[in-house]
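> Okay, predicted coordinates and the sequence, questions at the end:
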Amino acid sequence: MHWSSLILTFGAAAAVSNHSCIGTKAVSANCQSSENAMVRDFFYIGGEYVYESAYSSSIYSDQMYVEKLVRATGANETNPIVLINAGVPSGAAWLNTPDNRKGWASYFVEKGYIVYIVDITSVARSSQEQIAIYPMKIASTVTITEDDYTAPQLIDPYPQSVNHTQWPGNGTQGDPYFDAFMAAMIPLTSNTTSQELSMRSAGCTLLSMIGIESYIISHSAGATYPTLMSDQCPDLIKGNINLEPGNTPFQNLVGNSTVPAVGYSAARACGLTATLVEYDPPITNCSQLETVVVGVDTPGNRSCYMQTSPARQLPNIAKVPYVAITGAASPHITYDHCTIAYLNQAGVATDWIKLGDIGIEGNGHFLYLEKNNLVIAGVVKQWIKEN
């Protein structure tokens, strides 16, 4: 469904006269955008009609909201970029930062890429009328956001947390940039199985309709979806770029506990996903994957679940170049090695860029929103050029 095509300028505002145009104050009519003009279209992709007997009629379900952004002067890069986040907040977070600086969508549009932003199915503009199938749960609280995302250094839950310096503002309730970030939090579905199935289908439909191999940039739990798409339609994906991938094999780990093995919960019975992907030798049920815990679990270096040997391989996922990018002060620096090791064991070649190793210090989990977000965008752009 195609609704509109507009010339737009987004966000990061420049001050005019003595008027303050910082953060949400830039909503003022006295503030001008500092960003380049771009053409915007939006669509709903995928999904199908579903009959609802209670209403004796059909609804449309499992569709995914998509925005297409192109520089007003036209794109000059061959392969588009698809931006997928975890749904917390919505895909709109790729446009600007909480303090209203330029976001990654604008950065890559200005560099000449066609950029697609999605809202994952069941979330935000992709919310579903099938409420029984997509029940909702809370996305985040002040405590979760402060401790895991914006100010982990205040509770020092893992050794690397004290080095977190890149969040704009102080990262706590009452700070205007924190409040803007919290205001963007939206509910998530608790039915990960239905969401994975709909994202796999709608995602590959989108890539097919784009018609050119695309780079997918995902964040956090959003890394689950390009994994599924790589399994189903690898020939449509040029590269799989994961900012702090949140699909840690078989478990969820959080960085808000100083006690080893606390902050763990079982997750993703199929390893990187909750639903079946193609393994070799094949499986028909996730319970057929045999695992073993590797490593001593400490706050600074969490233990991992790996396959027992010989490990089943992931032949389709292995067809797509993969890179993970991890902040030096994020909880993910304590456990992203689990994802990399699992992929390698399953025959997937990976790159892992630890920002601290290349001189980029102080980053927490939301790399694309922090003060040096465009520096990190440059790292991604360089990886794309090299791959």
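Right, received. Where do you want to start?

> okay, CA-based contacts and neighbour counts for the rest of this
Fine.

> how many other residues sit next to the nearest residue to residue 356 once chain neighbours are set aside?
In space, and not counting its chain neighbours, residue 356 is closest to residue 328: 4.9 Å by C-alpha to C-alpha, 6 or more residues apart in numbering. Applying other C-alpha atoms under 10 Å, we find 24 residues neighbouring residue 328.

> now residue 328: how far from residue 251?
21 Å (C-alpha to C-alpha, to the nearest Å).

> now the helices: where do they sit in the stretch 151-300 of the chain?
176-183, 192-210, 224-232 (DSSP state H, counting those that start in this stretch).

> In stretch 93-102, which residues are buried?
For stretch 93-102, the neighbour count (16 or more other C-alpha atoms under 10 Å) marks 93-102 as buried.

> Which among the helices of the stretch 151-300 of the chain is found nearest to residue 113?
helix 192-210 (13.0 Å; C-alpha to C-alpha).

> what does the closest one contact?
For helix 192-210, the external contacting residues (C-alpha atoms under 8 Å, 6 or more residues apart in numbering) are 45-47, 62-64, 120-122, 133-134, 189, 213-214, 224-225, 228-229, 232-233, 236-237, 274-275.

> The structure to be compared is supplied as follows:
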Amino acid sequence: MKKIVFFTLLLQIMGSLQAQDLVIARQGHFSVGGQTLKHQGEYDNSKFVGWATQVEAGQSYRSDHAFVDFQIPANAHKLPLVYVHGYGGSGVCWQMTPDGRDGFSTLMLRRGWSSYVMDLPGRGRAGRTSAVTTVKPMADEMFWFDIWRMGIWPNYNEGVQFPTDSASLSQFFREMTPDISDHRQDVFSLNALAEQIGEHVLVTHSAGGFPGWMAAIQNKKVRGIVAYEPGGFVFPEGEVPETITGLTGGASGVPVSMEQFEQLLKIPIVMYFGDYIPETLSKNLGDENWRVRLQMARKFVEVVNQHGGNATLVELPKIGIYGNTHFLMQEMNNNKLADLLTDWLIKTF
């Protein structure tokens, strides 16, 4: 009987320790950036024309801000991580996985790195925008399945790390959110967050990569950039590579002044690209979309380092990590990717 009680207590203690392995010292959310529009005239509170229709005279409208979820673990490292999502999504992509495992930001919290997860203006919980647009339902999931290199619909790529059950795929596509932004406020919101929280490392994904470069150019509080399959790149004027043509429009560099580009030379940069990216022309849209972007990434790293910067490109299959799609940070081996990032952060900072 004593042995049974002992083992019962031991199991309870072990379970308690496992439940407490991540201690959050502080958490919350806030909006950052944006503007307030004010209509001329005087507000008349005696008029009612409807809930969705208003007499706007004298009324204000706050818009174009970003939404930020933050968590600070106990005994956090000095530099927090700011997570920036890509096209068609929100910060949720960093916070969850389709099959219910820890999201990437949680994995990094367990390793002691504070997280600031953004919904960029006009997406997710930052949907109050000044842009005029039309939102309509569009059946596009098979297209994105291919573009994001999960496979060629309805077949998954062999050895894929994305969970292949139907429930996970449904959860994944339900992460997507309308994009009702004009994208003019993205860099402004990143800079506004930098002014509020101080020095940090940007962690970007896909279309979030380009505003990440621009934010680092404009704000010295960005101490480093981690880019997961960024979709666009900047180059010094006069050194922009020729456009690399492909089935989805190809990849072109964006020129910036040398003075601007030099800001990227002052910070460490690491980029991660996943699997299923061919070296030669393909008839598949997803293959082509990322073939040209990976080639442009190589050129970007080359130019940064030629000018004395510190940029590293990690192609995961070349270091023995296989099966990752474009959403590598959500996949079944995201723990390995968190370990890779942790090693880089510790060695770098």
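Alright, I've got the coordinates. Predicted model only: the values in this text are computed from it and were never measured.

> Report the TM-score for the pair.
Remark: TM-score between the superposed chains equals 0.75 [TM-score structural alignment, normalised by the length of the second structure]; 299 aligned residues with a C-alpha RMSD of 3.3 Å.

> what's the most buried one of the helices of the stretch 151-300 of the first structure?
helix 224-232 (a mean of 25; mean count of other C-alpha atoms under 10 Å).

> Now do that helix: distance to the chain's middle.
13 Å (C-alpha atoms, centre = their mean, to the nearest Å).

> what range in the second structure matches it?
Alignment of helix 224-232 of the first structure against the second structure: residues 210-218, by TM-score structural alignment.

> One more: stretch 374-384 of the first structure?
Using TM-score structural alignment, stretch 374-384 of the first structure pairs with 335-345 in the second structure.

> can you pull the buried residues of stretch 233-249 of the second structure?
Under 16+ other C-alpha under 10 Å, the buried positions of stretch 233-249 of the second structure are 233-236, 240-241, 246.

> quick one on the thing from earlier: give me the contact list for the match of stretch 374-384 of the first structure.
With C-alpha under 8 Å, 6+ apart, stretch 335-345 of the second structure has contacts from 104, 107-108, 111, 329.

> same thing but at 7 Å, please
Contacts made with stretch 335-345 of the second structure from outside it, assessed by C-alpha atoms under 7 Å, 6 or more residues apart in numbering, are listed as 107-108.

> Check stretch 143-161 of the second structure too.
By C-alpha under 7 Å, 6+ apart, the list of residues contacting stretch 143-161 of the second structure reads 142, 276, 285-286, 289, 323-326, 331-333.

> Just send these back as CSV, with secondary structure, distance to residue 7 of the second structure and neighbour count too.
Below are the contacts of stretch 143-161 of the second structure laid out as CSV (DSSP: H, G, I helix; E, B strand; the rest coil; distance: C-alpha to C-alpha, whole Å; neighbours: other C-alpha atoms under 10 Å):
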residue, secondary structure, distance to residue 7 of the second structure, neighbour count
142, helix, 51, 12
276, coil, 48, 23
285, helix, 57, 19
286, helix, 53, 25
289, helix, 56, 24
323, coil, 41, 22
324, coil, 41, 26
325, coil, 43, 25
326, coil, 45, 25
331, coil, 36, 24
332, coil, 33, 19
333, coil, 33, 16
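
> Compile these into a markdown table and extend it with columns for distance to residue 11 of the second structure.
As requested, the contacts of stretch 143-161 of the second structure are exported to a markdown table (distance: C-alpha to C-alpha, whole Å):
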| residue | distance to residue 11 of the second structure |
| --- | --- |
| 142 | 46 |
| 276 | 43 |
| 285 | 51 |
| 286 | 48 |
| 289 | 50 |
| 323 | 36 |
| 324 | 36 |
| 325 | 38 |
| 326 | 40 |
| 331 | 30 |
| 332 | 28 |
| 333 | 28 |
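
> re the thing from before, tell me which of the contacts of helix 192-210 of the first structure fall in strands.
45, 64, 189, 214, 237 (DSSP state E).

> Among the residues you listed, which one has the most neighbours?
Most surrounded of these: other C-alpha under 10 Å gives residue 64, at 28 neighbours.

> dump the residue contacts of whichever residue in the second structure pairs up with that one.
Matched by TM-score structural alignment, residue 64 of the first structure corresponds to residue 66 in the second structure. In this structure, residue 66 of the second structure makes contact with 31-33, 118-121, 126, 189, judged by C-alpha under 7 Å, 6+ apart.
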